[in-house]
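*Asks:* here is a sequence together with a model predicted from it:
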Amino acid sequence: MKNQRLAAELEQEIFAFLEAKKSLMLAVVDLQGLPIASYAPFVAHQGALYILVSSLANHTAALENANNASVLIIDDEADCDTVYARRRLQYDLVVEPVIRDSEHWQTIGDALLQRHGDIVAQLLQLGDFQMFKLSPRSGRFVKGFGRAYELAPNTLVSDQLDHIRG
């Protein structure tokens, strides 16, 4: 019973954390196998993360050719007691393009607009902006020293968390 309550509390904390953060740090590998780190504003929708990025950015070409990416969503340094134990979510993801002008493009575009404001309406009209769906394979929520939890597979937020022990 206590473990179920803790899992439910962690699930709510993860959901609130995702809602509070507006951007994610993105890691992908280009065609030559070189790593690229970047960031992008995001929206969580029906168990996946979505980003809208310019094809002029190096990470976009890598996303087009990648099946995998990793993202990190993390507390600001100014909001934590120690830089070594920042609260964070990390996901390993499957990357899929969202077809421009599809119903799904419109739905996610509206969600991005609501979350990030009027700039999104302009970006959606630019031909060089592409949308990607990032579906989780695995994830980890770290609250601090000795408080790291593996998420259930294929979920952004899960009430089935396993405490990681060293």
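*Replies:* Good, I have the coordinates.

*Asks:* going by C-alpha atoms from here, please, whenever you check contacts or count neighbours.
*Replies:* Fine.

*Asks:* need the contact list for Ile108.
*Replies:* Residues in contact with Ile108, defined by Cα atoms under 8 Å, 6 or more residues apart in numbering, are His45, Tyr50.

*Asks:* cool, and Ala62?
*Replies:* Ala62 touches Val28, Val29, Asp30, Leu31, counting by Cα under 8 Å, 6+ apart.

*Asks:* if I look at the second one, how far off is Gly127?
*Replies:* To tie it back to what came earlier, the one meant is Val29. 24 Å (Cα to Cα, to the nearest Å).

*Asks:* which residues touch the strand ranked longest in the chain?
*Replies:* Ranked by residue count under DSSP state E, the longest strand found in the chain is strand 129-144. Contacts with strand 129-144, where a contact means Cα under 8 Å, 6+ apart, come from 14, 47-55, 60, 69, 85-100, 105, 123, 148-156.

*Asks:* and these, which are buried?
*Replies:* Buried members of the contacts of strand 129-144, counted by 16 or more other Cα atoms under 10 Å: 14, 48-55, 60, 69, 85-96, 98, 105, 123, 148-152, 154-156.

*Asks:* in strands, which of those residues appear?
*Replies:* Going by DSSP E, the strands hold 48-54, 69, 88-96, 98, 148-150 from those.

*Asks:* in the longest helix seen in the chain, what's buried?
*Replies:* Ranked by residue count, the top helix of the chain under DSSP state H comes out as helix 2-20. Residues Ala7, Ala8, Leu10, Glu11, Ile14, Phe17, Leu18 are the ones in helix 2-20 that count as buried (16+ other Cα under 10 Å).

*Asks:* now the element after that helix, going C-ward?
*Replies:* Following helix 2-20 in sequence order, the next helix or strand is strand 23-29 (DSSP states H and E).

*Asks:* and that next one, what does it pack against?
*Replies:* When contacts are defined as 3 or more Cα pairs under 8 Å, 6 or more residues apart in numbering; DSSP states H and E, strand 23-29 sits against strand 35-45, helix 58-65, strand 68-74.

*Asks:* put this next to the first one:
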Amino acid sequence: MANSDDARKDQKSLIRPTDDTARLQAKGLVRTARFGALAAIDAATGHPVASRVSVATDMDGTPVILTSMLSGHTEAICQTPSCSLLVGEPGKGDPLAHPRVSLFCSAKQIMRQSVEHKRLRRRYLSRHPKAALYADFGDFSFFRLELMGASLNGGFGKAFELDPSDLIAPVEDLPTWASLEEGAVIHMNEAHLDAVKLYAEVLLKAEAANWRLACLDPEGLDLVAGDWTERLWFAKRLSGPEDLRPTLVALALQARNT
């Protein structure tokens, strides 16, 4: 018993105090994730089952997946909503040296006729446009993976425990923001791709590519180019939808003057 207690104390001592740097890293991993490993409890056997799933996020940062009701992992999360999602690109070299975050979640199925469904469908397809081929099939459903907690591994010796409030940023006046996002994304991609390109290549130092704006929220922009995803954080969280346009203009001016 003493050895077990000592081991737990040693494990706890390896957890670093959560700070803003850790929060931003974890939020960035979730916001830019294209895929993740979903872990759930198999409904038939009771064994853990892990599946690769494509990932997007709702405006508040909650992970969103689209799955077929015919798949084993969908049956699993319908039977037992408690699940986990691991995100983080392995990169070159030792995969254990790259940051990743484990999200402890409760899966919530989104009803097809709901307001949530329209918003999540738009945001998901902006990140995974090829999913438009099957997103509206009757056996596919969107799920919000409501966050219960998280464990961030920022690399060797960089472990953090996070609360939902460290990752999720509730959006006030969500209907207004959702409506604004839909129009702003279309407008930026049709009329201001030069600015989007500057955001990615100048402000984020991303490689030259056909960048477009995928999603936005009060904390930043999600930019995509094929398989690449970048997150541009605003200097501070926007207080309301009226702050979006001047912020985008200011970012473009900043990039042009850099």
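*Replies:* Nice, I can see it. Predicted model only: the values in this text are computed from it and were never measured.

*Asks:* just send the helices and strands packed on strand 23-29 of structure 1 back as JSON lines, with distance to Gln114 of structure 1 too.
*Replies:* Below are these laid out as JSON lines (distance: least, Cα to Cα, whole Å):
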{"stretch": "strand 35-45", "distance to Gln114 of structure 1": "10"}
{"stretch": "helix 58-65", "distance to Gln114 of structure 1": "23"}
{"stretch": "strand 68-74", "distance to Gln114 of structure 1": "20"}
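
*Asks:* any idea how far the closest residue to Gly149 of structure 2 other than its chain neighbours lies from Met111 of structure 2?
*Replies:* Leaving aside its sequence neighbours, Gly149 of structure 2 sits nearest to Asp163 (Cα to Cα, 6 or more residues apart in numbering; 4.8 Å). Noted for Asp163 of structure 2: a distance of 27 Å to Met111 of structure 2, by Cα to Cα.

*Asks:* Val29 and Gly127 of structure 1: which is more packed in?
*Replies:* Val29 (20 against 10; other Cα atoms under 10 Å).

*Asks:* please name the residues that touch the more buried one.
*Replies:* Val29 of structure 1 touches Pro35, Ile36, Ala62, Ala66, Ala69, counting by Cα under 8 Å, 6+ apart.

*Asks:* ok, now Met111 of structure 2?
*Replies:* His117, Ser141, Phe142.

*Asks:* one more time with 7 Å
*Replies:* His117 (Cα atoms under 7 Å, 6 or more residues apart in numbering).

*Asks:* map it across to structure 1 for me.
*Replies:* Correspondence of Met111 of structure 2 to structure 1, assessed by TM-score structural alignment: Ile99.

*Asks:* how far away is that match from Leu31 of structure 1?
*Replies:* 22 Å.

*Asks:* do Val98 of structure 1 as well
*Replies:* Distance from Val98 of structure 1 to Leu31 of structure 1, by Cα to Cα: 21 Å.

*Asks:* same check on Glu19 of structure 1?
*Replies:* Relative to Leu31 of structure 1, and taking Cα to Cα, Glu19 of structure 1 is found at 33 Å.

*Asks:* over to Ser55 of structure 1?
*Replies:* 15 Å.

*Asks:* then Leu10 of structure 1?
*Replies:* Leu10 of structure 1 is 38 Å from Leu31 of structure 1, by Cα to Cα.

*Asks:* what's the answer for Leu56 of structure 1, then?
*Replies:* Distance from Leu56 of structure 1 to Leu31 of structure 1, by Cα to Cα: 16 Å.

*Asks:* how about Ala66 of structure 1?
*Replies:* Ala66 of structure 1 is 8 Å from Leu31 of structure 1, by Cα to Cα.

*Asks:* and these two? Which one has more around it.
*Replies:* More neighbours surround Ala66 than the other of Ala66 of structure 1 and Leu31, with 16 against 12 (other Cα under 10 Å).

*Asks:* now which residue in structure 2 aligns to that one?
*Replies:* Match for Ala66 of structure 1 (TM-score structural alignment): Thr80.

*Asks:* residues touching its match, list them.
*Replies:* Ile41.

*Asks:* same thing but at 10 Å, please
*Replies:* Ala40, Ile41, Asp42, Ala43, Thr74, Ser106, Ala107 (Cα atoms under 10 Å, 6 or more residues apart in numbering).

*Asks:* whatever residue of structure 1 lines up with His128 of structure 2: neighbour count?
*Replies:* By TM-score structural alignment, His128 of structure 2 lines up with His116 in structure 1. Residues within reach of His116 of structure 1, counting by other Cα under 10 Å, total 16.

*Asks:* equivalent analysis for Ala37 of structure 1, please.
*Replies:* Count around Ala37 of structure 1 with other Cα under 10 Å applied: 13.

*Asks:* do you know how far it is from Phe145 of structure 1?
*Replies:* Taken as Cα to Cα, the span from Ala37 of structure 1 to Phe145 of structure 1 is 25 Å.
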